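Peer 1: With the sequence up front, the predicted model follows.
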Amino acid sequence: MKPAPFDYHAPATIEEAVGLLAELGEDAKAIAGGQSLAPMLALRLAAFDHLVDLRRVAGLRGIERRDGSLWIGAGTTQAAIERSAEVAEAVPLLARATPLIGHFQIRNRGTIGGSIAHADAAAEYPAVALALDARLEACSPRGRRTIPATGFFTGLWSTDLADDELLTGITFPVAGGRRGFAVEEYARRHGDFAMAGAAVAIELDDGARIRRCGIGLFGLGPAALRATAAESAATGSAAADASPGEVGRAAMAELDSVPSDLHGSAAYRRRVGAEMVARAWQKALQEASDG
């Protein structure tokens, strides 16, 4: 099949892009790398009268240190993130999650902003943003605002962005001190969407107690989720007392709606999810303990 007919727009600036989205309303859709949206259009699972192509908007690309954090433009490709020594040093969890996204052809065109704004429940980047308390920058004709990752993902393929808002950048805290990071996922084949996965970030204090931890889950609900109850239970405990298996089981215990489909039942996904959390937790904790 081929996409339904649409009018094509190629703005050169962020202001021009958000102006088009505001003018055209719900009949318009922004497209970045197109690695998620284009197949949906081709299968006619989605149709829009207008597509606003963001590839020429230079202000959406780049990787920069800003005020002790790392800012990544929403239009930055996943391949650029994968190659970046700056990302590998400052935000290791993001660097480690990137090679798990599809295949290199996908990452050559796919963007970090496109993945996060698309909000696929099985995607890696939304879970990473949650685990790291990333801040998401949005722009509209009304101005700019910052949205915490914990309030950004609202449901299946839905976010807190308004119809005339554009995701322009993501800010991540820079890693430092006794911190560890790991991402684990289970997929039938490399490059397939994960049936269950976890992104974990752990910070230890000088007494080897858990000062902060973030557990982002993907493939285990209608959107990327954060295992807040499991995090709260582990925070403050000695690193040696935080059993990976118990953390994994606690993370699954707070899930309300785990998908069940031809790829696996909800019970199976819970078992796999608990194991993915446990593996990621153990690796992140070891890295943090090693300093």
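Peer 2: Looks like it arrived, so ask away.
Peer 1: make it CA atoms for all contacts and neighbour counts henceforth
Peer 2: Fine.
Peer 1: Please, where are all the strands along the stretch 151-291 of the chain?
Peer 2: 153-155, 158-159, 166-173, 178-186, 196-204, 210-218, 225-226 (DSSP state E, counting those that start in this stretch).
Peer 1: got a list of contacts for the second one?
Peer 2: Contact partners of strand 158-159, identified using C-alpha atoms under 8 Å, 6 or more residues apart in numbering, comprise 117-119, 152-153.
Peer 1: Would you check that residue 64 makes contact with residue 81?
Peer 2: No: with contact defined as C-alpha atoms under 8 Å, residue 64 does not count as touching residue 81 (11.6 Å).
Peer 1: re earlier: would you reformat the strands of the stretch 151-291 of the chain as JSON lines and include distance to residue 22 and mean neighbour count?
Peer 2: Formatted as JSON lines, those follow (distance: least, C-alpha to C-alpha, whole Å; neighbours: other C-alpha atoms under 10 Å):
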{"stretch": "strand 153-155", "distance to residue 22": "21", "mean neighbour count": "19"}
{"stretch": "strand 158-159", "distance to residue 22": "17", "mean neighbour count": "16"}
{"stretch": "strand 166-173", "distance to residue 22": "10", "mean neighbour count": "23"}
{"stretch": "strand 178-186", "distance to residue 22": "37", "mean neighbour count": "24"}
{"stretch": "strand 196-204", "distance to residue 22": "35", "mean neighbour count": "29"}
{"stretch": "strand 210-218", "distance to residue 22": "31", "mean neighbour count": "26"}
{"stretch": "strand 225-226", "distance to residue 22": "30", "mean neighbour count": "24"}
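Peer 1: Take this one as well and set it beside the first:
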Amino acid sequence: MKPAPFEYHAPREVDAALDALAEAGAEGKVLAGGQSLIPMLNMRLAAPAHLVDINRVSALAAVETTARGVRVGALARHAQIFRSAPVAAVQPLLRQALGLVAHPAIRSRGTVVGSLVHADPAAELPAVLALLGGSVRLAARGAEREVAARDFFVGPMEAAIRPGELAVSAFFPALGARSGTAFAEVARRHGDYALAGVCALVVLDEDLRVSAARVACIGVGPVPLVLDVSGHGADWASAARAVQDEAEPEADIHATAEYRRHLLGVLTERALRAAARSAGSDDGEGEGG
């Protein structure tokens, strides 16, 4: 299949990209990695009148790692972030999640910010941003705003981006002391979309007791489901049951709602245990799988 006709724009500067998007309005789409957009264009699920290709805007490829966290530019590829030791040191959950994203060929072109904008409810990176309380920076001609993750994902395949805006970066806060993370999911094949998945963050106090615990779930709702399970202490089985009670998964051709709820309980317990082990270790790397 072939996409519907569109006008192609290839700006080399951020301002030029914003000008093109401002002129296009609601009829404009942004091309970065293209791993989600190109299939949608070919299947005529999207038919923009204007396509703004930002791949020549080198300023958008920047990745900034500080003690506060990691800011990922709109052109930073999955593979680039996955391989980055400084990123993993500050925010290991990114590497844990990216190891589960698609396949190497797709990770070499796909972008972190593009995945967030696509807002697939079964995707890993929106859950990471939501769990960490991160944000996405949106720019338009003459304006800029930072949107918190809790407000950014508004529905399946729907993010809080206005016509004329460009997602220029995303910010993932760093972990605090004695914090650990982990990501667990089940897919039919490694790299396929998850039937269900859970990423977890556990914080321990000075006596290595649980002081905070949160999870974000994918594949079981229209947006990432973020839940605080701190009140369960280290009783991860109890925390898993609480998450199952809160989730409202739906059935589809891949799995029943009951099976997804079962997976959610198993994965929640697995991810919380792994995150707690990570929090109590020296390297803080955690697990993914």
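Peer 2: Arrived safely. Just so you know, these numbers come straight off a predicted model, no measurement behind them.
Peer 1: So for residue 64 and residue 81 of the first structure, which residue has more residues nearby?
Peer 2: residue 81 (22 against 14; other C-alpha atoms under 10 Å).
Peer 1: Tell me how far the more buried one lies from residue 194 of the first structure.
Peer 2: 20 Å (C-alpha to C-alpha, to the nearest Å).
Peer 1: Ok, residue 67 of the first structure next?
Peer 2: Per C-alpha to C-alpha, residue 67 of the first structure is found 34 Å from residue 194 of the first structure.
Peer 1: Centre-most residue in the second structure?
Peer 2: The centroid of the second structure falls nearest to residue 125 when counting by C-alpha atoms, centre = their mean (1.6 Å).
Peer 1: Let's verify that one: helix, strand, or coil?
Peer 2: Under DSSP: H, G, I helix; E, B strand; the rest coil, residue 125 of the second structure falls in the helix class.
Peer 1: Might one say that it is in contact with residue 110?
Peer 2: No: applying C-alpha under 8 Å, one finds residue 125 of the second structure not in contact with residue 110, separated by 11.8 Å.
Peer 1: Now for residue 189 of the second structure, how many residues are close by?
Peer 2: When neighbours are counted by other C-alpha under 10 Å, residue 189 of the second structure comes out with 9.
Peer 1: where's it relative to residue 129 of the second structure, distance?
Peer 2: Per C-alpha to C-alpha, residue 189 of the second structure is found 24 Å from residue 129 of the second structure.
Peer 1: Are we agreed that residue 44 of the first structure is in a helix?
Peer 2: No: read with three-state DSSP, residue 44 of the first structure is coil and lies in no helix.
Peer 1: Find the nearest non-adjacent residue to it, please.
Peer 2: Taking C-alpha to C-alpha, 6 or more residues apart in numbering, and ignoring the residues beside it in sequence, residue 44 of the first structure has residue 3 as its nearest neighbour in space, at 6.0 Å.
Peer 1: What helix or strand is that neighbour located in?
Peer 2: For residue 3 of the first structure, there is no helix or strand it lies in under DSSP states H and E.
Peer 1: if I pick it, what's in contact with it?
Peer 2: Counting by C-alpha under 8 Å, 6+ apart, residue 3 of the first structure has contacts 41-44, 47.
Peer 1: 6 Å instead?
Peer 2: 41-42, 44 (C-alpha atoms under 6 Å, 6 or more residues apart in numbering).
Peer 1: List buried members of these by neighbour count.
Peer 2: Listed as buried from the contacts of residue 3 of the first structure are residue 41; burial here means 16 or more other C-alpha atoms under 10 Å.
Peer 1: And residue 289 of the first structure? What does it align with in the second structure?
Peer 2: Mapped onto the second structure by TM-score structural alignment, residue 289 of the first structure lines up with residue 280.
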